[in-house]
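> Sharing a model prediction with you, sequence too.
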Amino acid sequence: MSIKAEKLLREAKHIIEKINKSHSNALINFDEHLVMNRLENLEIPKETNIAGEFIVIKDVFDMKGLLTSNGTLYGENQLFPEKSAFIIEQLEELGAVILAKSNMYEYSLGVTSENETYGNVINPLNQYITAGGSSSGSAVSVAEGIVSYAIGTDTSGSTRIPASCNGVVGFKLGYNPLYLEGMTTISKELDHIGVFTQTVQDCQRLFNSLNHLKEKPNSENKPTIGVPNAFFNEGNDETINNMMSFAYHVLQAIGYEIVEIDTSFLMSFDPLKVSRTIGTKDISRTAYDREKKGLYPSERIVSINKQGASISNDDYNDALDKKRYITQKFNKLFSDVDVILTPVMPIVTPFVNQAYINRRHKEEDISDVMVQYTNIFNLTGHPAMSIPSGYYARKISQGIQLIVNNNNEYILFDVANSYEHYIEE
């Protein structure tokens, strides 16, 4: 065994001690003997940025020989895949060590951290506050310091929301259907993979490794930050407005120009309805395949299947047309600005089991409110990142969202790194 492999074995034992002491329910399908066996036979590839790093994977990704449960144990014929998902194969080729599967909201169908099978995922910063979802276990495994890297998914905010809830970095990569191979999908129109890290620099390191990129030098010209004039400021609570004022101050102090951009086109229809129409129809189609395999869906899946059947093809195609329209409008905005800044959520991180919130003189579903500002960029497919703002409420540094045009991730990392360094000084 090489010296590096021996060092990794010692690190693994230390991590396993952390897991055994944790009460967060962040990890499931963890096999200590499997990890140790993998390390003993590990061949360290040519040095990469993430060679020897331990990574947690959301339990929607297939890993050869390990149960894919999707956060539930419904069904008689559980899946033990013969082939790993594309993202897992890629990570292992880069020398990363998959440590465990992470807990999640069942079948990725919610943005809170409840799970009836494995137990709710507990927010390590404040046990009374939701850890967010659906990639809750991945976010918490990073927030607790069990690992430095974790992989999740994001269909309407399932990476950015738990990142914001747990005070970590959450990056929804730009749309890439390759990453959906070997993954239990909700909607191939909306699904993205997501990355959780403790720092922006770590996030960039993983992204560059996945894309075989070398770090680009910072541009001599400071990127321009666009702030929406509509939709993203409708119904924000006072704390979120104060957080955004704080973020503007930080960005201006760094030297970025902040300009207003016109997003009033979003007020003419409901982006969440567009997203739900597409996603519900898509998942109702995949639910049929799951039933054929003997994976009997829960009542929630059955309910969504019925909802999907009630959506006409005309309504579905109309939603796809609106998706393309929204994407075109944001692409045009990116010809005027480099980065768009919004809150991750219009509200402070909610309490555990909070189902509704009184907002704008009416009672609203908490999940609908939580995804209000994130689901749009699943429609457009643009890279979007949640980073801690440095403005605290309920013991948590609430998240701001940074969005860039496709293939401009280096600008996103430039701004996010600068922001992170400024608030840490």
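Ah, there it is.
> hey, let's count contacts and neighbours off CA atoms from now on
Will do.
> which residues does the most centrally placed residue in the chain contact?
Nearest to the geometric centre of the chain sits residue 159, at 1.3 Å (Cα atoms, centre = their mean). Residue 159 is in contact with 133-135, 139, 152-153, 170-172, 194-196, counting by Cα atoms under 8 Å, 6 or more residues apart in numbering.
> okay, pairing it with this:
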Amino acid sequence: MTRKSIQELQDGYSNQQFTPLDITKHYLKRIKKKDPVLNSFITVSKEWARKEAKIVEAKEKAGDQTGRLYGIPLSYKDNIDTKGIRTTYGSSIDANNVPERDAAVVHKLLQEDSITLGKNNMHEYALGITSNNPHYGPVHNPWNPEYTPGGSSGGSAAAVAADLTVASIGTDTGGSIRIPAASCGVVGLKPTYNKIPTQGVFYVSWTLDHVGPLTANMTDLAIMMEALTKQKYVPYLQQDIRGLRVGVPTSFFNEHIEAETYQLYVNALQALEQLGAVLIDVDVSFINGYQQQILNIAASEAGYVHRDRMECCLSQYVADARALLESSLTITSRQYIEALKAKESYMKQFGRLFREQIQVLATPTIPIAARKIGVEEVQFGSYTESLFDAMTRYTEIFNAVEVPALSIPCGITSEGLPVALQLVAAWGREDRLIRAGYAYEQDQLASFYQTRDEICAGYHA
């Protein structure tokens, strides 16, 4: 059986082609066969998933109304609490943690009759962007196992790309949904701040953290968002974007970027224009230097969240996570408050941009394709940048601004790695992202998806 969308699975249930238990067993077999190479799961909840499949089948047979995700197998990043299922936060310190209650997002999706396949591997405590985890092993990119899948939701993106789960829930502090989505060639959405509740998620930063879905396509994303928010998104799956005002930044998002990535981004802009979107040059120079401000917020709050673990167990953290947490000890209260004030300013200026000039902003998701596991620096001509700074440069501003941001594939490099387009909209306007993303997908991505499913999932047309 090749990859099936949420709707195709539910049509199959209606037509009695297969049952939720059949599909659950299918995914568990795929995980057992393919995940030893990818290492995208820390914990596979085999018995739990079979039990949930039987429960939703019995509910349907009893004639009870079933939920929006009836019989759909999902996975969760391992910093999201799951009652009765080990939740390690990607760490050795919490290796034996079994939560007593579900995170709010898990509770929502179980109420919609989804099935939990397990917990995805991740960067330790979500404090990095490679998912090179020393405690559970690195996650491998399904396009090429020598490469990182991005992070920190790397296991979630790899599992979706390889069709080891229908969809996954990740978290995003500075790009941790969008970076792996871009690196693995799937769709990832960081919704508006607090659109999806974060209760039961192990924080990096309560100011910047978001929860959102990673899916194989835009239609599945719309359905997942309906289940997560009880709002209607499927009606916005429209191919008509004539007149949509799309902002194209004249600075920052076209700087220190690999030539091939930039060209694929330009091609995507041209495709949007051919679909009828109106491209408008916009000045975003007001964000220059923003990264240090966001780092001051993230590091300060992460240091507070980890204060007890740092006292007892700092040596057990991987080096990059330890360095970030140690940096929190030198950030002053004044620097933290100044960073929060800068955040307010960025919000106002982006708010004005979306009110007065554009409906959607289009940028590259990340300035580079995935790097080999273990690589920690990037070279742009004579300019050297840490991999972390490069990968988060185009994404983390939108965590600070609290607006929704979507990563959608936009091509493949000559090295055979995916590149992605980032679409951003005003606060609460996920509908615009779904409309624009779907129109672009339907026009441009049929061949990409076929290639992805051959390479990553092993499916051949």
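Cool, the structure landed. Computed from a predicted structure; not experimentally measured.
> Between the contacts of residue 159 of structure 1, which sits nearest residue 16 of structure 1?
Taking Cα to Cα as the measure, residue 16 of structure 1 lies nearest residue 139 of the contacts of residue 159 of structure 1, at 17.6 Å.
> Is that closest one part of a helix or strand, or is it coil?
helix (DSSP: H, G, I helix; E, B strand; the rest coil).
> Relative to residue 290 of structure 2, how far out is the aligned residue in structure 2 for it?
Matched to structure 2 by TM-score structural alignment, residue 139 of structure 1 sits across from residue 157. Distance, residue 157 of structure 2 to residue 290 of structure 2, using Cα to Cα, to the nearest Å: 27 Å.
> For these two, work out which one has more neighbours and name it.
Neighbours were counted for residue 157 of structure 2 and for residue 290 using other Cα atoms under 10 Å; residue 157 has more, 41 against 17.
> my guess is the more buried one meets residue 180, correct?
Yes. Applying Cα atoms under 8 Å as the test, residue 157 of structure 2 and residue 180 come out as touching, 5.7 Å apart.
> if we can go back for a sec, if I line the two up, what does the residue nearest to the centre of structure 1 land on in structure 2?
Residue 159 of structure 1 maps onto residue 177 in structure 2, by TM-score structural alignment.
> ditto for residue 55 of structure 1
In structure 2, the residue paired with residue 55 of structure 1 is residue 74, using TM-score structural alignment.
> Tell me, how many residues neighbour that match?
Other residues close to residue 74 of structure 2 by other Cα under 10 Å number 27.
> Tell me roughly how far the helix or strand harbouring it lies from structure 1 on average.
In this assignment (DSSP states H and E), residue 74 of structure 2 forms part of strand 73-77. Compared with structure 1 after fitting, strand 73-77 of structure 2 deviates on average by 0.4 Å (mean Cα distance after the TM-score superposition for structure 1).
> Identify the residues contacting residue 136 of structure 2.
Residue 136 of structure 2 neighbours (Cα under 8 Å, 6+ apart): 42, 90, 121.
> make it 7 Å
By Cα atoms under 7 Å, 6 or more residues apart in numbering, the contact set of residue 136 of structure 2 is residue 42.
> same question, the one 4 residues further on
Neighbouring residues of residue 140 of structure 2 by Cα under 7 Å, 6+ apart: 38-39, 146-149.
> go with 10 Å
35-40, 130-132, 146-150, 154-155, 158, 184, 372-373 (Cα atoms under 10 Å, 6 or more residues apart in numbering).
> so the match of residue 139 of structure 1 makes contact with residue 178?
Yes. Contact between residue 157 of structure 2 and residue 178 holds when scored by Cα atoms under 10 Å: they sit 9.2 Å apart.
> and for those two, which residues touch both?
Common neighbours of residue 157 of structure 2 and residue 178 (Cα under 10 Å, 6+ apart) are 150-151, 170, 184, 186-188, 213-214.
> export the contacts of residue 159 of structure 1 to a markdown table and tack on distance to residue 338 of structure 1?
Output for these, formatted as a markdown table (distance: Cα to Cα, whole Å):
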| residue | distance to residue 338 of structure 1 |
| --- | --- |
| 133 | 29 |
| 134 | 29 |
| 135 | 28 |
| 139 | 27 |
| 152 | 26 |
| 153 | 25 |
| 170 | 20 |
| 171 | 17 |
| 172 | 17 |
| 194 | 21 |
| 195 | 22 |
| 196 | 23 |
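> These in helices, which ones?
Mapping the contacts of residue 159 of structure 1 onto helices (DSSP state H) picks out residue 139.
> which one of the contacts of residue 159 of structure 1 sits closest to residue 216 of structure 1?
Within the contacts of residue 159 of structure 1, the smallest distance to residue 216 of structure 1 is 18.4 Å, found for residue 171 (Cα to Cα).
> For the corresponding residue of structure 2 for the closest one, which residues are in contact?
Correspondence of residue 171 of structure 1 to structure 2, assessed by TM-score structural alignment: residue 189. Applying Cα under 10 Å, 6+ apart to residue 189 of structure 2 gives the contacts 169-172, 175, 177-178, 181, 210-215, 218, 221, 225, 404-408, 422-424, 430, 433-434.
> Can you report how many residues lie near residue 98 of structure 1?
Count around residue 98 of structure 1 with other Cα under 10 Å applied: 20.
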